[in-house]
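Peer 1: Sequence isn't available, so here's the structure alone:
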C-alpha cells in the first residue's frame, strides 16, 4: 500500500493546524486585547499638579527598585535546570537528573520493543518517558511546593508584623519565622538568613526569594522589603497591607478554582475518552486494533492522533487556566 498520499495529507494538516494556532488562536483567545489593555493601563498619564521634591525623590527610589527587580527577572527568564531542581525541592544535580531521564527512556524503549510495539512507537514512548515524564514531575513537584509556600506565607508575614510592632528588628522577626514555620517556608527564610549573614543586604536577600520561589507573592514580599530598606517608611504598615493582599489573592484563587471545576471536569472527560475507548477495544478485539502499532499506515495514523490529541489537550488547558 502506498502511504505517500497519507504522509502528504498528514504534513499538510499539521502545517494548516500550526498556521491556525499561530495566527487565529491569539484572535480567538483575546490575547491581543489583553496586551492592548495592559499597555493602556501601564501608560503614564500627565498630571498638572506640582510634585514636591521629597515625594519625587521617594518615587524615583521606588521606581528604580522596581526597574532593577524587573530587569533581573527578565534577564533570568530562562531558568537553568539546576534552578528548576531547587524550585522543585530536590537536591539532585543536573547530571543525576539527566542520568535518570536516560535510564527511563532506555527502559521504556526496551519495554516497547519487547511487546513488539514497532520502532516508531518505541522511540515515541522512550521520548515521552525520558524527556516528558521527568519534566512533568519537576513541574508537579514545583507547583506542590509553591502551594505549600503560599499557604503559609500570609501567617509568616503576620508574625513579622507583630514582631516589628513589639520592637524586634526585621532580621530577628525573620529568624522567628525561620524557626517555627513549616516547610518549604522554613528553608526559604533560612536561606534569606544565610545569605544576609555572608554580607548581602537584607533587602537584596529578600528579593532573591523570587529566584527560588517564582510566585508573585514572593516577589511582592521582596519588593516591599527592598523598597523599605532603600527609602524607609512604616514597615509594619506596609507588611500588614501585603498580608491583606496575599490573603485576598488566596481567596480569589480558591474562588477561581471552584468556578472552573466544571470546565476542568469536562476537559478531563473529553481528553480521557479516546484512550479509554482504545483500551476497551483492545480488551475485546485485540487483533482489530493492533494494526495501529503493527502496520506502517497504522503507526502513521497513531502518531497523527497523538499529535492532534496533544494539541487539543493543550488548547483546553489554556482555556481553563486562569491567570490573575
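Peer 2: Cool, got the structure. The model shown is predicted, which means the values in this text are computed figures rather than measured ones.

Peer 1: Only C-alpha atoms from now on, for both contacts and neighbour counts.
Peer 2: Will do.

Peer 1: Looking only at the helix or strand where residue 144 lies, what residues are buried by neighbour count?
Peer 2: Residue 144 belongs to helix 133-165 when assigned by DSSP states H and E. For helix 133-165, burial by neighbour count (16 or more other Cα atoms under 10 Å) applies to 133-135, 138-139, 141-143, 145-146, 149-161, 163-164.

Peer 1: Quick check: next helix or strand after it?
Peer 2: helix 170-180.

Peer 1: quick one: that following helix to chain centroid distance?
Peer 2: 28 Å (Cα atoms, centre = their mean, to the nearest Å).

Peer 1: can you pull the contacts of residue 92?
Peer 2: Residue 92 makes contacts with residue 85, as judged by Cα atoms under 8 Å, 6 or more residues apart in numbering.

Peer 1: Put this next to the first one:
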C-alpha cells in the first residue's frame, strides 16, 4: 500500500514537472538572447548587477513557465474561480498557475508524509491539507486586504468631497486619491483612474472596482455615486454623509471584534484540537487509533465526529459573527 501511494504522488509530481522543464529547455536560449540584445551596449561597472538581474529573471521565468504549463491540466472552472480569488487578493498569479501551485503543494505534502511516517492515511491527510493551504492563504490575504480597504474608505471619501468642493471633477478627485492614499485603496483607485483615462465609462470602471474588492462599504459608495450621476445632487455632501456613516460602522465593528475575540479563539481551538490530536496519535501510537480507519464502527464514529466538528464550528462562527 505504501509503494502504491508513493508511486501515485511521484507520478503526479513528474506529470506536473515535465511540461515546465520542456518549456524551459525550449525557451531558455531565446530568453537569454533577447535579454543580451536588450542590454547590448550598456557596459560599465555595474555589469555584475545586470547579470544577477538576468539570473533572477531566468529563475522567475522557469517558475512561471512551470506553473503555467502544469496549470493547463486543471479544470477551467477551477482556474476561473482561482482567478477571481487572486484578483480579490491582488496577487500576481493566473488562475491556472495558482491551481498548479496547489497541486505541487499537495503532491509534495503527500510524498513528505509518506517518507517520514510510512502511513498512507496520514499521507492523504497531509496532501489534502497542503493542497488546501494556498487557497486558505489567498482567502486570508483577501480578507485582510478588504479590512485595510474598509479602514481607508472614510478618509478617501473626505478627500474626494474636499476635492469636489475645491472645483475638481470626479475623475480628478479619483486621481487625488491615487496620489495621496497608500495601498490598497490608492492602488485600486489608480487602476480605476487609468481605466477612465483610456475612455472606459464611469459606470463600468466603478463596477469593475466593486468586483475586484468585495467590500460592502465600497459597494454602498459606488451605488450612491451612480445614483447621483443619474438624478443629480451635491455629490460632495453625499460623500460626507457616507463617510460619517462608515466611520461609525468601523467604530462599532471594532468594539464587536473586541467583545467576540474570546469566542472566535475558542472556536478556532475547538476546531483544530481534534485534528491535532489525531495526527499526534498517528505519530506516537498508530495501532491505537488505526481502528478508526480500519474497522467499520470506527469509520462511522470518525464520520460522526467530523460532522459534529463541522456543525460546532459553523454554530460558533454564526454566534460570534454580528453584522453592522
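Peer 2: Nice, thanks for sending it over. All values derive from a computational prediction rather than experimental measurement.

Peer 1: The helix holding residue 144 of structure 1 versus helix 170-180: what angle between them?
Peer 2: Computed by axes from the mean of the first three to the mean of the last three Cα atoms, to 10 degrees, the angle separating helix 133-165 of structure 1 from helix 170-180 equals 130 degrees.

Peer 1: other SSEs contacting helix 133-165 of structure 1?
Peer 2: With contacts defined as 3 or more Cα pairs under 8 Å, 6 or more residues apart in numbering; DSSP states H and E, helix 133-165 of structure 1 has these neighbours: helix 81-87, helix 170-180, helix 185-197, helix 235-259.

Peer 1: After superposing, tell me the mean distance of that helix to structure 2.
Peer 2: Relative to the matching residues in structure 2, helix 133-165 of structure 1 has an average distance of 0.9 Å after the fit, by mean Cα distance after the TM-score superposition for structure 1.

Peer 1: and the angle for that helix with helix 185-197?
Peer 2: 70 degrees.

Peer 1: Residue 28 of structure 2 - nearest residue in space that isn't next to it in sequence?
Peer 2: Nearest residue to residue 28 of structure 2, sequence neighbours excluded (Cα to Cα, 6 or more residues apart in numbering): residue 58, at 7.7 Å.

Peer 1: same check, this time on residue 106 of structure 1
Peer 2: residue 126 (6.5 Å).

Peer 1: That neighbour - how many residues pack around it?
Peer 2: 25 (other Cα atoms under 10 Å).

Peer 1: got the contact list for it?
Peer 2: 104-109.

Peer 1: ditto for residue 263 of structure 2
Peer 2: Residue 263 of structure 2 neighbours (Cα under 8 Å, 6+ apart): 316, 320.

Peer 1: what about it, helix or strand, and which?
Peer 2: helix 261-284.

Peer 1: related to what we said a few turns ago, per the alignment, the residue nearest to residue 28 of structure 2 corresponds to what in structure 1?
Peer 2: When structure 1 is aligned by TM-score structural alignment, no residue sits opposite residue 58 of structure 2.

Peer 1: Give me the secondary structure label for residue 58 of structure 2.
Peer 2: helix (DSSP: H, G, I helix; E, B strand; the rest coil).

Peer 1: That one and residue 14 of structure 2: what is the separation?
Peer 2: Counting by Cα to Cα, to the nearest Å, the separation of residue 58 of structure 2 from residue 14 of structure 2 is 21 Å.

Peer 1: quick one: which of these two has more around it?
Peer 2: residue 58 (17 against 12).

Peer 1: helix, strand or coil for residue 288 of structure 1?
Peer 2: helix.

Peer 1: Any idea how many residues pack against it?
Peer 2: Around residue 288 of structure 1 there are 10 residues (other Cα under 10 Å).

Peer 1: before we move on, back to that, quick one: closest of the helices and strands packed on helix 133-165 of structure 1 to residue 288 of structure 1.
Peer 2: helix 235-259 (41.7 Å; Cα to Cα).

Peer 1: Could you list every helix and strand in contact with that closest one?
Peer 2: Partner elements for helix 235-259 of structure 1 (3+ Cα pairs under 8 Å, 6+ apart): helix 133-165, helix 216-231.

Peer 1: relative to helix 235-259, how tilted is the first one?
Peer 2: Think helix 133-165 of structure 1. Going by the same axes, to 10 degrees, helix 133-165 of structure 1 makes 140 degrees with helix 235-259.

Peer 1: Helix 133-165 of structure 1 vs helix 216-231, what angle?
Peer 2: Using the same axes, to 10 degrees, helix 133-165 of structure 1 lies at 40 degrees relative to helix 216-231.

Peer 1: gap between the two ends of stretch 190-208 of structure 2?
Peer 2: First-to-last distance for stretch 190-208 of structure 2 - Cα to Cα - comes to 13 Å.

Peer 1: What residues of that stretch count as buried?
Peer 2: Those would be 190-193, 195-196, 202, 205-207, for stretch 190-208 of structure 2 by 16+ other Cα under 10 Å.

Peer 1: what residue is smack in the middle of structure 2?
Peer 2: When Cα atoms, centre = their mean is applied to structure 2, the residue found nearest the centroid is residue 138 (2.2 Å).

Peer 1: That residue and residue 122 of structure 2, how far apart?
Peer 2: 25 Å.

Peer 1: For the helix or strand containing residue 98 of structure 1, give me the average deviation versus structure 2.
Peer 2: Under the criterion of DSSP H and E, residue 98 of structure 1 resides in helix 94-114. Superposing on structure 2 and averaging over aligned pairs (mean Cα distance after the TM-score superposition for structure 1), helix 94-114 of structure 1 comes out at 1.1 Å.

Peer 1: residues in contact with that helix?
Peer 2: So helix 94-114 of structure 1 is in contact with 81-82, 85, 118-119, 121-123, 125-131, 134, going by Cα under 8 Å, 6+ apart.

Peer 1: I'd like to know which of those is nearest to residue 299 of structure 1.
Peer 2: Of all these, the one sitting nearest residue 299 of structure 1 is residue 121; the distance, using Cα to Cα, is 7.3 Å.

Peer 1: quick one: what helix or strand has the closest one in it?
Peer 2: Here residue 121 of structure 1 is assigned to helix 119-127, by DSSP H and E.

Peer 1: Can you give me the buried ones in that helix?
Peer 2: Here helix 119-127 of structure 1 shows 120-127 as buried, counting by 16+ other Cα under 10 Å.

Peer 1: What's the average distance for it when superposed on structure 2?
Peer 2: Looks like 2.5 Å for helix 119-127 of structure 1 (mean Cα distance after the TM-score superposition for structure 1).

Peer 1: just the angle between that helix and helix 133-165, please?
Peer 2: 20 degrees.

Peer 1: Now find how far off-centre helix 119-127 of structure 1 is within its chain.
Peer 2: 28 Å.
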